[in-house]
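> Generate a structure from the sequence data that follows.
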Amino acid sequence: MNAKSQLGDFLQARRSQLRPEDVGVPTYGERRRVPGLRREELALLAGVSASYYTRLEQGQSLSASPEVLDALAVALRLDESERRYLHDLARLGRHRAQRRRPAPERVTPATRQLLDVLADVPAIVLGRRTDVLAWNRLGHALFAGHLDRGAPDLPAQRPNMARLVFLDSHVRGLYADWPSKARAVVGNLRVVAGRHPEDVALHALLGELSAKSAVFASMWADHRIKACTVAAYEMCHPLVGSLTVLQQTLSHGPGPIVVVATTETGSPSRAALALLAQATTQAGFLADPAQTRPRVAEG
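Purely as a prediction, here's the structure:
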């Protein structure tokens, strides 16, 4: 997969998702053989020639200016995250990145200190492929308490949150609205794939998820973009029951990110989180040893 093919796939997918009536294109009652807008209809809306747009969608042209890309974004009704993604794909298509082995992702001492300070808040550190690089005690207990807490310290055993969300029944069961969480994971991976089209390990993960989860494959084919930095989720934790958390991404430029889960002051969710914190200080907070083994969910 490269940025050139991703650009064409993205344009084609989003064009097929727009109905003529959504954008005021008359059809005069004709029967259409393909869903969505035709190429010439989208080209007209964007103010470019149909032949030029066709070359762009087929990956035969890399000359799209920022103005043309913005016009296409308006015609396709893209939001701001999707518009930036479109520009990323076009830029990377013009300047092909050299294929090289990515540097190992590590947690800095400063980030480790941050995890220590956030002792009362669930926090995890994620690499760009959603590998769990570190977590504090409460982050481990909330998001993946059935796994070995020391797993992130062993590169060969590091959990991967995208893999857990789609393939692990314990993590899948944590989310009352699992499809919403799944769409957020896929949308974020789309953003990362657009920025790092030569990341072999990333595309291996995408291939694995597509092969093992039909739901992931379907969501990936939609080409939906979602730079999810703040989102509320109702969770159903096996130890403390229902709680609503606000998952927020703390990022300071390139590199690993810190994801924290907060709750409203004085709420039942805050009480549930306090109960979970208390449980994590007791030996063996998951009493059943069988729960330490990950279970695979069919998707």
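> For the rest of this, base every contact and every neighbour count on C-alpha atoms.
OK.
> Please enumerate the helices of the chain.
Applying DSSP state H to the chain gives helices spanning 3-16, 39-46, 50-57, 66-75, 80-94, 109-117, 137-144, 161-167, 169-174, 178-195, 200-212, 214-221, 268-280.
> Going by neighbour count, list what's buried in the last one.
When you say that, I think you mean helix 268-280. Residues 269-274, 276-277, 279-280 are the ones in helix 268-280 that count as buried (16 or more other CA atoms under 10 Å).
> Second input sequence below; structure requested for side-by-side comparison:
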Amino acid sequence: MDDLAGFLRTRRSRVDPASVGIPTDSRRRVAGLRREEVAHLSGVSVDYYVRLEQGRAKQPSEQVLDALARVLGLDETERGHVHRLARQGRRRVSAPGGRRVRPELLRVLALVADAPALITNHRLDVLAGNRLAGLLYGRPVAGLNTARHIFLEEAERGLYADWEQCTLDVVGHLRLAAGKYPDDPRLASLVGELAMGSERFRRLWARAEVRARAHGRKAYRHPLVGLLELHQENFALPDGSGMELLVLSAPEGSPSEDALRLLAGLGADGADAHAEARAPVRE
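Below is the predicted model:
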């Protein structure tokens, strides 16, 4: 799904030559840096760098990867990603298997009463959600895949007020997951499904950008309570499962806090969405 050669090519094409001290003129026809320029600036031979981009070179050293990261202007997330891609041939990492969410964690999830909260895995499958999460999405969230939901179900319906930003975050997350778990068939199948069903996904995936979003703004246009401007915090579970707890909170005293209270009240007489936390799906 992802490889070091392809990542290096996309990153090279985006470096402004002037930013690394290379003068340009109207005769230059290459987008970004040339291969020989990357090789020279990183202190490796042109032949070796060409073989890296062609996928024919042996695993590069940590020093070479750090030099390439510096020349290509990689941020911390991209640096970690390029090191993982380089290690794929040395040590394959198996994707976490079919784990159930621990009952103790489900109790914690149910205690989050005033904010939508979800537990997801590295493929963005929702394994469990609290009552407000079900009311926010207007459906049982356990079993939902948020990547599929954003690209294939909600592109035209408007639940996500920042839909374009959401698509960037999703593709960046899946790129990171593909680099970490290159042999996960279910992840590969999801990527293929999204590529077949969404032109935007195909274009974003080809850019090979990676993102690790631990917190940030998320806005929703709910059909019953209107605009919800929330703050998302991602809490990675420290058990190596690849699961995260996501909590969507509203600022105190804000219209969104009032809207969440209204949403909770509107759903009070409906089916109890706490059942979702009692019956999480298996990965």
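> quick one: which of the helices of structure 1 is nearest C228 of structure 1?
helix 178-195 (6.3 Å; CA to CA).
> For structure 2, which residue occupies the most central location?
H173 (1.5 Å; CA atoms, centre = their mean).
> just so I know, which of the helices of structure 1 lies nearest R32 of structure 1?
Among the helices of structure 1, if distance is taken as CA to CA, the winner is helix 3-16, at 11.9 Å.
> Buried by neighbour count: which residues of the closest one qualify?
So helix 3-16 of structure 1, judged by 16+ other CA under 10 Å, has buried residues 3-16.
> Columns distance to A50 of structure 1 on top of those, output as a markdown table?
A markdown table is the format used below for the buried residues of helix 3-16 of structure 1 (distance: CA to CA, whole Å):
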| residue | distance to A50 of structure 1 |
| --- | --- |
| A3 | 22 |
| K4 | 19 |
| S5 | 19 |
| Q6 | 20 |
| L7 | 17 |
| G8 | 14 |
| D9 | 17 |
| F10 | 17 |
| L11 | 14 |
| Q12 | 14 |
| A13 | 17 |
| R14 | 16 |
| R15 | 13 |
| S16 | 16 |
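> one step back: close enough to count as contact, the residue nearest to the centre of structure 2 and A212?
Yes. H173 of structure 2 lies in contact with A212 (CA atoms under 8 Å); the separation is 6.1 Å.
> counterpart of R128 of structure 1 in structure 2?
Correspondence of R128 of structure 1 to structure 2, assessed by TM-score structural alignment: H122.
> how much space between that match and W205 of structure 2?
Distance of H122 of structure 2 to W205 of structure 2, given as CA to CA, to the nearest Å: 17 Å.
> which outside residues touch stretch 81-89 of structure 1?
3-4, 6-7, 66, 69-70, 73, 191, 194-195, 224-227 (CA atoms under 8 Å, 6 or more residues apart in numbering).
> what about whatever residue of structure 1 lines up with R213 of structure 2, neighbour count?
For R213 of structure 2, the aligned residue in structure 1 is C228 (criterion: TM-score structural alignment). Burial of C228 of structure 1 is recorded as 17 neighbouring residues (other CA atoms under 10 Å).
> Settle this for me: C228 of structure 1 is touching N188, isn't it.
Yes. Using CA under 8 Å, C228 of structure 1 is in contact with N188, at 6.5 Å.
> Aligned to L106 of structure 2, what sits in structure 1?
Residue pairing (TM-score structural alignment): L106 of structure 2 is matched to R112 of structure 1.
> Next, count neighbours for the alignment partner in structure 2 of S251 of structure 1.
When structure 2 is aligned by TM-score structural alignment, S251 of structure 1 is paired with A236. Around A236 of structure 2 sit 17 other residues, with neighbours defined as other CA under 10 Å.
> which residue packs closest to A236 of structure 2, ignoring adjacent ones?
E244 (4.3 Å; CA to CA, 6 or more residues apart in numbering).
> surely that neighbour meets L237?
Yes. Taking CA under 8 Å as the definition, E244 of structure 2 is a contact partner of L237 at 5.6 Å.
> Specify which residue of the two has the higher count of neighbours.
Shown here are E244 of structure 2 and L237; by other CA under 10 Å, E244 has more neighbours (21 against 13).
> Contact partners for the corresponding residue of structure 1 for S13 of structure 2?
Alignment note (TM-score structural alignment): S13 of structure 2 maps to S16 of structure 1. The contact partners of S16 of structure 1, by CA under 8 Å, 6+ apart, come to 34-38.
> Buried ones among those?
36-38.
> Closest to F285 of structure 1 out of these?
G36 (52.2 Å).
> Give the equivalent position in structure 2 for that closest one.
In structure 2, G36 of structure 1 lands on G32 (TM-score structural alignment).
> That match contacts V20, correct?
No. G32 of structure 2 is not in contact with V20 according to CA under 8 Å; the separation is 10.7 Å.
> What distance do you get for the match of L106 of structure 2 to R106 of structure 1?
11 Å.
> which residues do those two both contact?
By CA under 8 Å, 6+ apart, no residue touches both R112 of structure 1 and R106.
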